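Participant: predicted structure and sequence below. I'll ask about it afterward.
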Amino acid sequence: MDSDIQDKLIKAGKIAAQIRREGAVKLSKPDTSFLEVMDYCERKIIKLGGNIAWAQMAVNEIAAHYCPAEEDKSFSKEGDVIKIDIGVHIDGYIADNAMTIEVSSSDKHKDMIKAAQNALKAALKIAKPGTKLWELGEAQYSEAEALGFTTIKNLSGHTLGRYKIHSGISIPSFNNKDRTELKEDWHIAIEPFVTDGQGLIKEKGIATIFMMENEKGARSPYARKILDEIKPLNSMPFTTRWLTRKFGKGPTALGLRELQQSRIIKAYPPLVEVAGGIVTQCEHSVIVKDKPIVYTRHENDEW
């Protein structure tokens, strides 16, 4: 790997890890505004010299793809299990990391949180050239099962590319029999989702996260303004409140609807555990080496 690319990944990872930790501390306190924390995370990414890839979170049975809209009044509550997922990029080179906290002094879900951490640790140890994807999946599943839980089968980690969150290969969290081998210098995100539910997710709810899929023209002025706003993102995710704050709620809704109908953008609704099970998540980004480089690890991380 070019040393300049590795330096950019490591810089992005350091920022992402710090913001993840800071956001988690804020969310762990009851009566904390989700919107205010996500706004804080985005501002701090820029302040530290990074570019926002995303700042997202998910609560309880929601596994992923929740981002508060401008009018969202949701607050953390006692007993909530909250995932915070932070992505940062430097010149398109992405660091992706996540962790789970419980808004409680009872630690009711500490074993499920620990299961996700253990699953990630087990996979990171073998994130080396030649390791097969099924082996990464088996390592994660075994750790979750050991504590009485299961992994979510239709939600996986992924290879990372320049300006590409998912660059073509999925990293399973169970033994899916995939014999594809890791290659040296791949950078990948490993992210076990652990649950006491069925182990599957489905889309449910209103999408506030979108990505550009096709570069083509739009008809209405509302849609064209949104396109002008999102093109510089190079197909990275964006969220509705970035647009509503600039263009207003009505014009944004009209523009997004046209862009979806034209298949210029794709919506990513919240992903919910099908049986309503609680979900925990733990994630790091790693450069595949004989000695793997985990470039989103914070000094206080135990995983």
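Facilitator: Great, that's in hand.

Participant: only C-alpha atoms from now on, for both contacts and neighbour counts.
Facilitator: Will do.

Participant: which residues are contacting stretch 224-237?
Facilitator: Stretch 224-237 is contacted from outside by 53-54, 163-165, 209-213, 217-218, 238, 243, 252, 255-256, using C-alpha atoms under 8 Å, 6 or more residues apart in numbering.

Participant: just the ones of those residues in helices?
Facilitator: Leu243, Thr252, Gly255, Leu256 (DSSP state H).

Participant: what residues does the longest helix seen in the chain touch?
Facilitator: Using DSSP H to define each element, the chain has its longest helix at helix 3-27. Contact with helix 3-27 is made by 32, 34, 37-38, 40-41, 44-45, 48, 50, 76, 82, 84-91, 93-101, 103, 285, 295-298, as judged by C-alpha under 8 Å, 6+ apart.

Participant: what angle do the strand or helix carrying Glu42 and helix 3-27 make?
Facilitator: Using DSSP states H and E, Glu42 sits within helix 34-47. For helix 34-47 against helix 3-27, the angle by axes from the mean of the first three to the mean of the last three C-alpha atoms, to 10 degrees is 150 degrees.

Participant: now do helix 34-47: distance to the chain's middle.
Facilitator: 15 Å (C-alpha atoms, centre = their mean, to the nearest Å).

Participant: the one residue sitting closest to the centre of the chain is in what secondary structure piece?
Facilitator: Centroid check for the chain by C-alpha atoms, centre = their mean gives Asp85 as the closest residue, at 4.3 Å. Taking DSSP H and E as the definition, Asp85 sits inside strand 81-90.

Participant: who does the next helix or strand after that strand touch, helix- and strand-wise?
Facilitator: Once the chain leaves strand 81-90, the next helix or strand it forms, by DSSP H and E, is strand 93-102. Using 3 or more C-alpha pairs under 8 Å, 6 or more residues apart in numbering; DSSP states H and E, the elements in contact with strand 93-102 are helix 3-27, strand 81-90, helix 110-125, strand 279-281, strand 284-287.

Participant: need the ones you listed in JSON lines with distance to Gly197, can you?
Facilitator: Output for the helices and strands packed on strand 93-102, formatted as JSON lines (distance: least, C-alpha to C-alpha, whole Å):
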{"stretch": "helix 3-27", "distance to Gly197": "24"}
{"stretch": "strand 81-90", "distance to Gly197": "14"}
{"stretch": "helix 110-125", "distance to Gly197": "11"}
{"stretch": "strand 279-281", "distance to Gly197": "8"}
{"stretch": "strand 284-287", "distance to Gly197": "23"}
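
Participant: try this one next to it:
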Amino acid sequence: MSTVGKPSDDPQNGLNHTDDVQEENEEVEDDGAPDSASDTKKKKKKKKPKKKKIEQTDPPRIPVSKFYPDGNYPEGEIQEYKNDNTWRTTSEEKRYDEKMAMEDPEVTYQSIRRGAEVHRLVRKHARKTIKPGMSLLEIAESIEEGTRALVEENGLEAGIGFPTGLNLNNCAAHYSPNAGDTTILQSGDVLKVDFGVHVKGRILDSAFTLIWEPTYENLLRAVKEATDAGIREAGIDVRLGDVGAAIQETMESYEVEVNGTTHRVKSIENLSGHTINLYQIHAGKSVLLVKNDDQTKMEEGEYFAIETFGSTGRGRVVESGECSHYAKIIDAPHVPLRLTSAKSLLKSINKNFGTLPFCRRYLDRVGETKYLLALNHLVAQGVVQDYPPLCDQRGAMTAQFEHTILLRPTVKEVVSRGNDY
């Protein structure tokens, strides 16, 4: 994400959904009355009308639940654990643990698989339709409209996991267009698309990079393979520093030639993958993208976002530009808010987003107006965290790929894997 689940473009796996209903025959019982032509009444066969196939629309707008009425969604790519953990695959004890986990409403593998199926469908359309000349606002709204429809957005029960990141060129993360943004995608741009889906607080986090000219193909290849290397290395009892080392070794084996100058691809040293908890996108553990001495171990049952960023620049990002991303802090202090508008805004944030990240466009959408002063007050009081864009030096190009993995008791599941990446 080795036994592989059905690819996401398989008709049985969500990209060409159908709901076939076999014809059944219904017999009419003999009432015992003699027939004028025979003492035995002939049994008649009546065909049930064939149920119409359900097919996904383009753009996708039919909820994925319509194609999986039993609530069982496609499993992601399965990878067996390495080294000292290979025994888990056949262990009866761990199989029992996994069965119990599947039945535990607090674990809810099916919730995150449902989010993954939404992500695959929305990104398939996005990868096909995003083109130079489109505005970033148009791209963001298309992705978000599809996500809301397919996951059947319903308050904190299901919806968007975090703001759609549309990060251009040297900007690596945390840029989402605010209302009025006039940025137009250009043919020479390197665009990172990072969006999430949540079902009952289980967040599916996955990202990819798009280019329209061949110059940075090796940059994308380096980052994609580094992500896959991190996923292969990840596992129960694996130390986070060792995952970072595998990512860096793969990433920095690549070079990119730009206008006759060769650049070694660098892992961005101060960005990282992370654990994901219920309604919490960054849950405490970080997977750095470079070799380090972190001895913290991955644990059974954890969800990780394995994301890697590569750069042709210095390989380090700083905060730069207008902020769009925010989130209420999980253990935010109870502090007196002197602004009435801040109290009102916090109430709206609690109702609509809880601790899920949001952006200014999402506040606009729920009817908030003239909220910047109140929002900044919540940030200053330590109730809300702001996440400004993170950028490498000007002139550098950055790329990103990301998957969510589940460390199940028996195997590792790359739940967001598709046939595209």
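Facilitator: Ah, there it is. Worth saying up front: this structure is predicted, and the values here are computed from it rather than measured.

Participant: please state their TM-score.
Facilitator: Once superposed, chain against chain, the TM-score is 0.92 (TM-score structural alignment, normalised by the length of the first structure); 296 aligned residues with a C-alpha RMSD of 1.7 Å.

Participant: next, count neighbours for Ser324 of the second structure.
Facilitator: Around Ser324 of the second structure there are 22 other residues, counting by other C-alpha atoms under 10 Å.

Participant: and if you look at the one 3 residues further on?
Facilitator: Ala327 of the second structure is surrounded by 22 other residues when neighbours are defined as other C-alpha under 10 Å.

Participant: quick check: it vs Ala222 of the second structure, distance?
Facilitator: Remark: distance between Ala327 of the second structure and Ala222 of the second structure (C-alpha to C-alpha, to the nearest Å) = 31 Å.

Participant: all strands of the stretch 101-250 of the first structure, in order?
Facilitator: According to DSSP state E, counting those that start in this stretch, the stretch 101-250 of the first structure carries its strands in the segments 150-151, 157-159, 170-171, 187-190, 193-195, 201-203, 209-212, 238-239.

Participant: could I get those as a markdown table with distance to Gln260 of the first structure?
Facilitator: Shown next, in a markdown table, are these (distance: least, C-alpha to C-alpha, whole Å):
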| stretch | distance to Gln260 of the first structure |
| --- | --- |
| strand 150-151 | 32 |
| strand 157-159 | 25 |
| strand 170-171 | 25 |
| strand 187-190 | 28 |
| strand 193-195 | 29 |
| strand 201-203 | 17 |
| strand 209-212 | 9 |
| strand 238-239 | 14 |
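
Participant: out of those strands, nearest to Val272 of the first structure?
Facilitator: When the strands of the stretch 101-250 of the first structure are compared by C-alpha to C-alpha, strand 201-203 sits nearest Val272 of the first structure, at 5.1 Å.

Participant: comparing that closest one with the second structure, how large is the average distance?
Facilitator: Taken over the aligned residues, the distance from strand 201-203 of the first structure to the second structure averages 0.4 Å (mean C-alpha distance after the TM-score superposition for the first structure).

Participant: and the contacts of that strand?
Facilitator: By C-alpha under 8 Å, 6+ apart, the residues outside strand 201-203 of the first structure that reach it are Ala63, Ile152, Asn154, Leu155, Pro269, Pro270, Leu271, Val272, Glu273, Val274.

Participant: hmm, which of the contacts of helix 3-27 of the first structure are the buried ones?
Facilitator: Neighbour-count burial (16 or more other C-alpha atoms under 10 Å) applied to the contacts of helix 3-27 of the first structure gives 34, 37-38, 40-41, 44-45, 50, 76, 82, 84-90, 93-101, 103, 285, 295-298.

Participant: corresponding residue for Ala144 of the first structure in the second structure?
Facilitator: Taking TM-score structural alignment, the alignment pairs Ala144 of the first structure with Met251 from the second structure.

Participant: should've said Asn60 of the first structure
Facilitator: So, by TM-score structural alignment, Asn60 of the first structure is matched to Asn169.

Participant: contacting residues for Ala275 of the first structure?
Facilitator: Gly197, Gln198.

Participant: Glu229 of the first structure matches what in the second structure?
Facilitator: Checking TM-score structural alignment: Glu229 of the first structure goes with Ser348.

Participant: count of neighbours near that match?
Facilitator: Quick note: Ser348 of the second structure (other C-alpha under 10 Å) scores 16 neighbours.

Participant: same check, this time on Gly180 of the second structure
Facilitator: Neighbours around Gly180 of the second structure, by other C-alpha under 10 Å: 8.

Participant: again with Leu407 of the second structure
Facilitator: Other residues within reach of Leu407 of the second structure, judged by other C-alpha under 10 Å, total 20.

Participant: quick check: the aligned residue for it in the first structure?
Facilitator: Aligning on TM-score structural alignment places Leu407 of the second structure opposite Val288 in the first structure.

Participant: one more: Asp242 of the second structure?
Facilitator: With TM-score structural alignment as the criterion, Asp242 of the second structure pairs with Glu135.

Participant: just His325 of the second structure next, same as before
Facilitator: For His325 of the second structure, the residue aligned by TM-score structural alignment is Ile209.

Participant: if I look at its match, how far off is Met1 of the first structure?
Facilitator: The value you get for Ile209 of the first structure to Met1 of the first structure, if C-alpha to C-alpha is used, is 32 Å.

Participant: picking that back up, distance of the match of Asn60 of the first structure from Ala222 of the second structure?
Facilitator: Counting by C-alpha to C-alpha - Asn169 of the second structure and Ala222 of the second structure are separated by 16 Å.

Participant: out of these two, which sits in the more crowded spot?
Facilitator: Ala222 (30 against 19).

Participant: tell me the contacts of that one?
Facilitator: Ala222 of the second structure neighbours (C-alpha under 8 Å, 6+ apart): Thr250, Met251, Glu252, Ser253, Tyr254, Val265, Gly310.

Participant: would you format the residues you listed as TSV with distance to Glu302 of the second structure and neighbour count included?
Facilitator: Formatted as TSV, the contacts of Ala222 of the second structure follow (distance: C-alpha to C-alpha, whole Å; neighbours: other C-alpha atoms under 10 Å):
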residue	distance to Glu302 of the second structure	neighbour count
Thr250	24	20
Met251	25	31
Glu252	28	18
Ser253	30	12
Tyr254	31	17
Val265	30	28
Gly310	25	31
